[in-house]
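Q: with the input below, show me the fold.
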Amino acid sequence: MNSAGHSEATAPRGLELTPFRGLRYDPDRVGSIAAVTSPPYDVVVRPDGLHHLQDADPHNIVRLILPQATTPAARNEQAADTLRRWLAEGVLAVDPEPALYVYEQRHADGMLQRGLIGTLRVSEPSAGVVLPHEDVMPHVVADRAALMRATHANLEPLLLTYRGDGTAAEVVERAAEGAPLLSTTTEDGFGHRLWAVTDPGEVARVQHDLAGHQALIADGHHRWATYLRLRAEHASPGPWDHGLVLLVDTARYPLRVRAIHRLLHDLPVARALAAVEGLFRVRRLAVPVPEALDALAEAAGEGNAFLLAGDGDGFHLLDRPDPALLERTVPADRPEAWRTLDATVLHAALLAHVWRVPEDDPARIGYIHDTAATVEKARQEGGTAVLMHPVREEVVRDLARQGVTMPRKSTSFGPKPASGLVLRALDV
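A: Model prediction:
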C-alpha cells in the first residue's frame, strides 16, 4: 500500500471527474438494450423482481450485480465468470476511446434529467468534497466490496448531485443535440439516451466547472463506502483511486425525493400496534394506498407520522408520539432537524426501544423503495410494513453540510440511473 499516494488521492481539490473507456452491451448480441437493464441492486425487489429481470434476457445486468448462488464466495465467482464470458463472447465491449458520458432520462410525466457519467476521484469524508447524508450497513459494504474485487469492475454508477456554474451543463446540452450512442425505453416508461463526450476541450470545460464544487450522495452510500474501502486496500495511484458515478447538476435538473419503506419480517401488525399503545395516536384507515399516503402526508406536516400495513386491506396511521418517549430515546446531541426526522424517531424510538428490531439484521428488517411491494410482502408473510413520508431535499443538504448523517435508508432520490447502460472495467 502506498500511503503517500493515498494522501495525495484524498487531498481536497474539488470534484475531479475523469473520462474512461465505457463497457457497453453490443445491441446485436442481446435481445434489446432495455431487456438487459435493471434498477440499482438495492432497488430490485427480491425474489419476484429478480426473477423477472433474469427472465427478461439471459444477459440482464442483474446476473452481475445480484448473482445467485448458495454462498457469497460462489456468488462473486459466478459474477466474475459471467463478466469474463460476456467479454469473450462480445456481449459486452469496451468503447474505443475514453469519454465522459451524457446520460438522459425522460418520462411522459414531464420528468427530464441529464447528467454526466465518469470516474470520480475518491476522497475521504474529511475532505468535504463528497457529502454522505446517510449511515451505511457494514455487511452491505462488505458484500459490494467482495463483488467489486471479484469482477474488478464498477458495475453501476452511484448518483451524486451538485450545483455548478453552468459550464458543464452547457456541455451536456450540446452533446444531447447529437445522435446518441443508444436510445431505449424501459418497462417503467422511462426513456434513456447516452452520448459520449470525447473532445478534450469539452472535457476540460466540465472539469473546470467541477473544480471547487462539492457533491451530495443522492443514491449509493454503500457503493461510495465500498469505493473508500477498496481505495484504501490498493496501491495509489491506480484505478481504485476512482469510482463510477453519475453527476447531476440539480440547479438545472432537480431530483425527486421519495421515501424508503421498512418491512419488519417477523413482527405481526397486531403485536406492533399493541406495543405502541399509549405512545402514539393510532387511527385505522380503510382506504386505498393513495388515500392512505395522502393522510400520511397531512399528518407528517404536523409532526412524526407512519403508516403500518400488513393485516388486511387497511392501514394504521401512527402520529403524535409521546414527548416523553422521544425525550428518553432520541439522542440529544444532534441538531433539532435530525432529532425530528421521521427516520430518526423510527429507528431510535420504535425499532430500538418499542419493537426491538435490529436495524442491520436482514432477517428481521428489509428496506424497500416500492410502496405497493412493501405492503404486499407484509401481507404475504404476516409481517409489518412501515410506510414513510419523504424528507425535503433542503433538509438533507443542510444536515450533510453540517457533517450529520441521517439514519440509514432515509431517502430515495430519483430518478435513479438504470444499471447496464455503461459499466467500468478497472483493467482497461
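Q: going forward, measure contacts between C-alpha atoms and count neighbours the same way
A: Will do.
Q: ok, and the closest non-adjacent residue to His107?
A: Phe190 (4.8 Å; C-alpha to C-alpha, 6 or more residues apart in numbering).
Q: if I look at the one you found, how far off is Asp219?
A: According to C-alpha to C-alpha, to the nearest Å, Phe190 stands 18 Å off from Asp219.
Q: these two: which is more packed in?
A: Taking neighbours as other C-alpha atoms under 10 Å, Phe190 and Asp219 compare with Asp219 leading, 27 against 18.
Q: sequence B follows; please return its structure for comparison with A:
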Amino acid sequence: MAIIRPFQCVRPNESVAARVAALPYDVYNREEACEEVKREPLSFLRIDRPETQFDSSVDMYAPEVYQKARQMLDEAMADGTYIEDSDRTYYIYELTMDGRSQTGIVACASIDDYSNNVIKKHENTRAEKEVDRITHVDTCSAQTGPIFLAYRADGVINAEVAKAKENDPLYDFTSPDGIRHAVWKIASEDSVEAIERAFAGIDSIYIADGHHRAASAYKVGLKRRAEHPGFTGDEEFNYFLSVLFPDEQLMIMPYNRVVKDLNGYSKDEFIAKISDKFDVVKSDKPVAPAVKYTFGMYLEGQWYTLTAHEDIRPDSPVDGLDVAILQNELLDPVLGIKNPKTDARIDFVGGIRGLGELERRTENDMKIAFSMYPTSIQELFAVADAGLLMPPKSTWFEPKLRSGIFIHRI
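A: Model prediction:
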C-alpha cells in the first residue's frame, strides 16, 4: 500500500510566488536558462540552475556551482522570499491550460515504495543524468522539483480536494506561458488523515513524468541512510516531493517524430514501400490523428494519413503502442532507424509545439515528419503494471509542474 504523507513545506511568500515559480530545470539549455534568469531575477531557475550565476567559463557541474544554489536558497529563506509552514499537511495544486484543469495533491512519497515497485516506472534512467540532481538535492538538503505521479482516481481523495478548493487559495496566478496556477492548503487534520488513509488503500502509484528526478531523490535517500546507520525510516530523506494526479484528469500530448532523409528511397519508392503495412491517403489539411493506429505524415509539402493494417496491431502493452508500431514497422525496417535513442537522423517534437513545427522542420533540417496519436494514461499504466518499459519519447505531459512553489527540506 502506498505511503503518501503530509510534510512541512517551504514555499514562496504570496507576494512573489508568481515571479518565483519556474519551469523544470531540464526544459532549458544553459544559454536559455541564463536568459530566463536575466528576464526574471527572482525565478527559482537561478537556484535550480545555479550555473546561471557564473560566466560560461565555469563548469556548470563544479562544486562551487552547487554551493551557490545552497547559498541562494538559504538567503531566500532568510530574506522572506520563502517561508516555512509550521505544520505538516498536504497542498492542492491546480494547473489550468486552455480552459482545462488538472488538480493534484502535493505530498511526499516513500523511497521504499519506489524500490519495492509500489511506485511503478515505465522508463529507464541514465546514471549520468542523475548525478547533477543527486548533487543538487544533497548539497541544498532540499527537493525543489516535484515528481509528477499518477494514480487511479479515488472518491475520498476527490471529495477532500473539492472541499479544500471551497476555501481561498494561497496562490492564484497566471504564468507567462498562459498557464493558471492555483494552490490551496489542506486546513483540517481530519482531511489530512482521510487523504493519508485513502492513499494507503491504493496499491499502485505511477511515475508519469520525472523518472530521473525520482531516481535521484531515491539515491540521495540511500546515501543519507548510509550516513545515518541508526535511521528510523521517519526522517525526511526517506521521502521525496511529489504531486499526485488522478488518472481521469491527465492529458498526454503526442510526441511527434521528424527524420532527416528517406534512407535512399525516392518519395514514390518510399510510399510504395510503406503501403505494404499502412493505408496511405493524401490529406488536404494537416493531420492530427484522432484515433489509435493512425499517423500523420508530412513529406515534400504534402500531408498524408497513414492507417496501420490490422495485422501489425499487436495485442501487447508495449508493441501495441502507436509509437512502437511506427518504430517497428516503418522507422526501423524502412528508414533504417534501429535505435531512436542514439540515431542522429531522428528527432522528437513535443505535441505542445503543434503541427506547424513539423512543417517548419521538414522545410529546414529534416525530410519527413510523423504526427502521432497520443499514448493514453491507461496504456502507460498497463506498461508499468506489466513491468515493461515504454519506447523512447512516448509521452509528453502538459502543463508542466512548476519548481520552487513547494520545497521539501531533507
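Q: the equivalent of the residue nearest to His107 of structure 1 over in structure 2 and Ile405 of structure 2: what is the separation?
A: Residue pairing (TM-score structural alignment): Phe190 of structure 1 is matched to Ile179 of structure 2. Counting by C-alpha to C-alpha, the gap from Ile179 of structure 2 to Ile405 of structure 2 is 14 Å.
Q: these two touch, right, Tyr373 of structure 2 and Thr305?
A: No: at 11.6 Å, Tyr373 of structure 2 does not count as touching Thr305 under the criterion of C-alpha atoms under 8 Å.
Q: which stretches in the stretch 101-250 of structure 1 count as strands?
A: Assigned by DSSP state E, counting those that start in this stretch, the stretch 101-250 of structure 1 shows strands spanning 112-121, 130-131, 153-154, 158-162, 182-185, 191-197, 215-219, 242-249.
Q: now check structure 2 for the residue matching Val130 of structure 1.
A: Per TM-score structural alignment, Val130 of structure 1 is aligned with Ile119.
Q: kindly tell me how buried its match is, as a neighbour count.
A: The tally of other residues near Ile119 of structure 2 (other C-alpha under 10 Å) stands at 24.
Q: nearest residue to it in space, please, no chain neighbours.
A: Using C-alpha to C-alpha, 6+ apart and skipping the chain neighbours, the partner closest in space to Ile119 of structure 2 is Ile205 (4.7 Å).
Q: how close does the corresponding residue of structure 1 for the one you found get to Gly14 of structure 1?
A: Superposed on structure 1 with TM-score structural alignment, Ile205 of structure 2 falls opposite Ala215. Using C-alpha to C-alpha, we find Ala215 of structure 1 at a distance of 9 Å from Gly14 of structure 1.
Q: try Trp338 of structure 1
A: 27 Å.
Q: spatially central, which residue of structure 2 would that be?
A: Structure 2 has Asp209 as the residue nearest its centroid, 3.0 Å off, counting by C-alpha atoms, centre = their mean.
Q: who are the neighbours in contact with the spatially closest residue to Arg193 of structure 1 that is not a sequence neighbour?
A: In this structure, Arg193 of structure 1 finds its nearest non-sequential neighbour in Ser183, 4.5 Å apart by C-alpha to C-alpha, 6+ apart. By C-alpha atoms under 8 Å, 6 or more residues apart in numbering, the residues touching Ser183 of structure 1 are Gly191, His192, Arg193, Leu194.
Q: does the third one touch Thr184 like I think?
A: Yes: Arg193 of structure 1 lies in contact with Thr184 (C-alpha under 8 Å); the separation is 6.7 Å.
Q: so these two - more neighbours on which side?
A: Remark: of Arg193 of structure 1 and Thr184, Arg193 carries more neighbours, 20 against 16, as counted by other C-alpha under 10 Å.
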